[in-house]
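Colleague: coords please:
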Amino acid sequence: MMPKKRSPVWHPFSQHALQDEITRVIRGDGAYLHTVDGRRIIDAISSWWVVTHGHCHPHIVSAIQKQAEKLNQIIFAGHTHEPAEEVAAQLLKLAPRGLDYVFFSDSGSTSVEVALKMALGYWHNIGKQRIRIVVMQHSYHGDTVGAMSVGARSVFNAAYGPLLFDVTSIPFPARGHEQATLDALESACRNEMPAAFIVEPLILGAGGMLMYPAWVLREMKRICEASDVLFIADEIMTGWGRTGTLFACEQANVTPDIACYSKGLTGGALPLAVTLCRADIFDAHYAKDRTRTFFHSSSYTANPVACAAAKANLDLWQDQECRQHVASVATMQEQAIESFRADPRFENVRRTGTITALDLKAKEAGYFASNGPKLQAFFKGRGLLLRPLGNTIYVMPPYCVTAADLDEIYGGITDAADALTGRRASVA
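Modeller: Presented below is the predicted three-dimensional model:
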């Protein structure tokens, strides 16, 4: 028998020497994916956190089809188009008050690159030498060079160390140790005069779904304001209802100086990102002197079809029913995870908005804990798209998920724990 031909496709975050056969998906609808061999999969992580209202939402699909027939691409330098103008205008109405300009890009990583360049360009153009960036321990902001530089140093970026710039890191505000984080930020802002502080509001995603309260976010913004340090909110994952409000910063009643949005911006239909900023950051680049131009772009900046998808997504967010779906999912998630708080095989059972996470107790810790691939393989066999971060299992479904879907998801998590521990939970 001839060996099966290997695909030439190189998949992200996949060790092909260990990877089982790649799942071939042919169709998506709502919270479900359908494979070439006829299986139905519940998308319990919104396909890497991007799908909000569900796969192939008809309103977004229709907008894409209509736009593709009119204008599918145009250089955005010196040109504009209606979908981009509409998206920018609606974003500024929905985003925290005080953000005034919208810069388009293609992905979460590039929106962070844009934010960092905006911050450094601002200080350079007003004649102040402020170049240091402050970050939070365990943070993740993307896989391009600047985004890696402001993320946690680990095996994920060890090979690229020579490319990364140095940063100042403050500790994660673990429960009971929040003041240590605030003190460290205040010290860094006072003593190092950094250009900016970048943070994932309320939840650190790839760092392990680590959650902290809104009052800490509010205090971090206050500290930055006191030292005139630009506050960059990376809401790439936390935006679009994931934390229970449209944007996580709303819960702290803060307006970032620069904000990064992507993932759910198009409802998960097409790649698009934006970086929003205050007027004075734009004004620092506004001059008759061409050398003060903001030098950043990509070929597909503000692609009209992607912008049409974003406009359709933003239309959906204008409907109160959409917000009610978010609240409903948050309630269902809390109910679904409650029983795990008494299961001795799990710890740190937590929820913020529509996101839940829990850690399977094990001797091995970290992303490379051996339980991770075992759990993922188990869930795959159960028709569940769950991608644990080591021993951390998280659920972040589209807002069209049903209570029956969640029962199936959490039933799968219980059964996975049974399979790995060889015993049923002893629940008090």
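Colleague: Only C-alpha atoms from now on, for both contacts and neighbour counts.
Modeller: OK.
Colleague: before we move on, which element is the most centrally placed residue in the chain in?
Modeller: With distances taken as C-alpha atoms, centre = their mean, residue 237 lies nearest the centre of the chain, 1.9 Å away. Element membership for residue 237 (DSSP states H and E) is empty, with no helix or strand holding it.
Colleague: which residues touch it?
Modeller: 49-50, 205, 261-264 (C-alpha atoms under 8 Å, 6 or more residues apart in numbering).
Colleague: give me the number of residues near residue 295?
Modeller: Close neighbours of residue 295, defined as other C-alpha atoms under 10 Å, add up to 11.
Colleague: for residue 163, same thing?
Modeller: Residue 163, neighbours per other C-alpha under 10 Å, totals 12.
Colleague: Now it. Nearest residue, chain neighbours left out?
Modeller: residue 145 (6.8 Å; C-alpha to C-alpha, 6 or more residues apart in numbering).
Colleague: so the one you found touches residue 162, yeah?
Modeller: No. The pair residue 145 / residue 162 is not scored as a contact, 10.3 Å apart, by C-alpha atoms under 8 Å.
Colleague: More neighbours: the two, which one.
Modeller: residue 145 (18 against 8).
Colleague: quick one: the more buried one from residue 9, how far?
Modeller: Separation of residue 145 from residue 9 (C-alpha to C-alpha, to the nearest Å) stands at 23 Å.
Colleague: I have a second one here; can you model it like the first so I can compare?
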Amino acid sequence: MTLQERDHAVIWHPFTQQKNRQPPVPIVKGKGTLLFDEQGNEYIDAISSWWVTLHGHAHPYIAEKLYQQALTLEQVIFAGFTHEPAVSLAERLLPIIPGNFARIFYSDNGSTSTEVALKMSLQYWWNNSRGQLTVDSEQITVNSQQSTFNGERTKILAFNDAYHGDTFGAMSVSDRSVFTLAFHDKLFEVIFIDTPNADNISQLKQIVISQGQEIAAFIYEPLVQGAGGIKMYEAKWMDELLKAVKQQGIICIADEVMTGFGRTGKLFASEYMTEKPDIICLSKGLTGGTMALGITACTDKIYQAYVNDDKLKTFFHGHSFTANPLACTAALASLDLLLKPECQQQIDWISTQNKVFANHLTTLNSNSTPDRLPTKSRPTYDLRHESLRTLGTILAFEIAEGQDGYLNNISTTITQKAMEQGIYIRPLGNTVYIMPPYCITLEELGKVYGMLEELLG
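Modeller: The predicted structure follows:
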């Protein structure tokens, strides 16, 4: 049996319709920007394998660090123990995360990092709204000594079109979409608002002011909404919204699972705003795509709500593989590579090339005629009007084919067309995007641009 056949008999793949599903491509090797299948065909990984691979596949520096760590300590419980990779990673991350962060809480992936942030925020208000708690006959009761805090906040504010993960808390604060449809009656209520712009900023601020005293936290993907369709919005208006949110004492949670570690052109998207988050969620590029690891960092103000003689105010959350030494080691190695001047120069170079190519596509689209016929030298599809956008190493646009949305079947067709040219992309419905590893070469990036240009004209 081939690897494809063996897979078909035993595997259930994510985000994949099971009936009449296309057989997965058997990948046997990765090197740099390239993936290699069983037949020796190579594919440029233009989306960094779901946005995680920063420095390319099978990077020798990260591999060597992992090997050495595996010979020393591969795993240890993180309740009551600690180890060098976890402490070193926290020490290195805290100074570079934008804001005044004091503590790192480890988890397993992006969804769990946002789950931790939500629980951390809600319990912050729960802890502060009560006096000393005691356990009496297995029932939690409130001591007569009451806190001076006036009221408990329980609501969450989030954006329409948001995506924060697939666990239940993360789904609750994500847009009600095809991703969450089967679970809507199980998700907690959330106040959803649009991303800010010049036309709606006043209205959004009024919502924040009118409901602010009930809102525990505001969770957001800064500047780029990933799985919701690579939707982008301006830092100027986000800054104004964040200022209004902070004036109401609402905890700000930046979900930088996708945008972190250079994707937007800066180390973190939150650097584009003056107002900084109180909690930040990191994963994906954290380990350079090598291992699963999640981080939820918080300010000292959040942390102090849990520093208490009352054991019932402990943050009762953890994972078996919390702060896994191998994952922390991979993150440290990735950070070494990321902070090198040559890597920062590559990020700047990709960002510049994306802008140049976006301008080129805009010119092509404006010069096109509606009655042209598709040929090898002419576009197969039209660009959705004014949908072309880029920020840092991310470039995206919509194909004018059917309805906008994840279920648009054009994604399968476009993926296949790209694979035939040795390029792997995975459109979100009719949203086509690229987010390449930082090690991509001029030739490779040119090939990706050429495929997109052939797609559009």
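Colleague: can you give me how far the top helix by length along the second structure is from the chain middle?
Modeller: Ranked by number of residues, the top helix in the second structure under DSSP state H is helix 341-367. With C-alpha atoms, centre = their mean, to the nearest Å as the basis, helix 341-367 of the second structure stands 22 Å off its chain's centre.
Colleague: cool, stretch 170-181 of the first structure as well?
Modeller: 22 Å.
Colleague: Stretch 24-35 of the first structure now?
Modeller: So, by C-alpha atoms, centre = their mean, the centroid of stretch 24-35 of the first structure is 22 Å from its chain's centroid.
Colleague: in that stretch, what counts as buried?
Modeller: Across stretch 24-35 of the first structure, burial judged by 16 or more other C-alpha atoms under 10 Å covers 28, 30-34.
Colleague: do stretch 252-264 of the second structure as well
Modeller: In stretch 252-264 of the second structure, the ones that count as buried by 16+ other C-alpha under 10 Å are 252-264.
Colleague: Kindly name the residues of the first structure that line up with that stretch.
Modeller: The counterpart of stretch 252-264 of the second structure in the first structure, using TM-score structural alignment, spans residues 231-243.
Colleague: same deal with stretch 390-409 of the second structure?
Modeller: Counting by TM-score structural alignment, stretch 390-409 of the second structure corresponds to 351-370 in the first structure.
Colleague: swap in stretch 18-38 of the second structure?
Modeller: Stretch 18-38 of the second structure covers residues 16-36 of the first structure once aligned (TM-score structural alignment).
Colleague: how close does the residue nearest to the centre of the first structure get to residue 192 of the first structure?
Modeller: Residue 237 of the first structure is 29 Å from residue 192 of the first structure, by C-alpha to C-alpha.
Colleague: repeat for residue 58 of the first structure
Modeller: 51 Å.
Colleague: what do we get in the second structure for residue 270 of the first structure?
Modeller: Checking TM-score structural alignment: residue 270 of the first structure goes with residue 291.
Colleague: Mind checking what secondary structure its match has?
Modeller: coil (DSSP: H, G, I helix; E, B strand; the rest coil).
Colleague: Leaving out the residues flanking it, which one is nearest to it?
Modeller: residue 327 (5.3 Å).
Colleague: did I read that right, the one you found in a strand?
Modeller: No. According to three-state DSSP, residue 327 of the second structure belongs to no strand; its state is helix.
Colleague: Tell me, how many residues neighbour it?
Modeller: 26.
Colleague: What lines up with it in the first structure?
Modeller: Aligned against the first structure - with TM-score structural alignment as the criterion - residue 327 of the second structure pairs with residue 306.
Colleague: So that match is in contact with residue 63, correct?
Modeller: No. Using C-alpha under 8 Å, residue 306 of the first structure is not in contact with residue 63; the gap is 9.6 Å.
Colleague: How about the contacts made by the match of residue 327 of the second structure?
Modeller: For residue 306 of the first structure, counting by C-alpha under 8 Å, 6+ apart, the contacting residues are 64, 266, 270-272.
Colleague: since we're on whichever residue in the second structure pairs up with residue 381 of the first structure, how many residues are nearby?
Modeller: For residue 381 of the first structure, the aligned residue in the second structure is residue 420 (criterion: TM-score structural alignment). Other residues lying near residue 420 of the second structure total 12 when counted by other C-alpha under 10 Å.
Colleague: how close does the match of residue 270 of the first structure sit to residue 203 of the second structure?
Modeller: On the measure of C-alpha to C-alpha, residue 291 of the second structure and residue 203 of the second structure end up 42 Å apart.
Colleague: what does residue 59 of the second structure give?
Modeller: 48 Å.
Colleague: Just the helices from the stretch 101-250 of the second structure, written as ranges.
Modeller: With DSSP state H, counting those that start in this stretch as the criterion, the stretch 101-250 of the second structure has helices at 110-128, 168-172, 201-211, 235-247.
Colleague: Those: which one's closest to residue 338 of the second structure?
Modeller: With C-alpha to C-alpha, the closest approach to residue 338 of the second structure among these belongs to helix 110-128: 19.5 Å.
Colleague: what's the mean distance for that closest one versus the first structure?
Modeller: Aligned to the first structure and superposed, helix 110-128 of the second structure gives a mean residue distance of 0.4 Å (mean C-alpha distance after the TM-score superposition for the first structure).
Colleague: That helix maps to which residues in the first structure?
Modeller: The aligned range for helix 110-128 of the second structure is 108-126, by TM-score structural alignment.
Colleague: Residues contacting the matching stretch, please?
Modeller: 104-105, 129-131, 141-144, 146-147, 195-196, 230, 232, 234, 236, 258-263, 273-275, 281-282, 284-285, 292, 294, 296.
Colleague: cool, and stretch 407-419 of the first structure?
Modeller: So stretch 407-419 of the first structure is in contact with 42, 44, 336-337, 345, 360, 375, 378-379, 382, 384, 424-425, going by C-alpha under 8 Å, 6+ apart.
Colleague: excluding its backbone neighbours, what's nearest residue 397 of the first structure?
Modeller: In space, residue 397 of the first structure is closest to residue 44, 4.5 Å off (C-alpha to C-alpha, 6+ apart).
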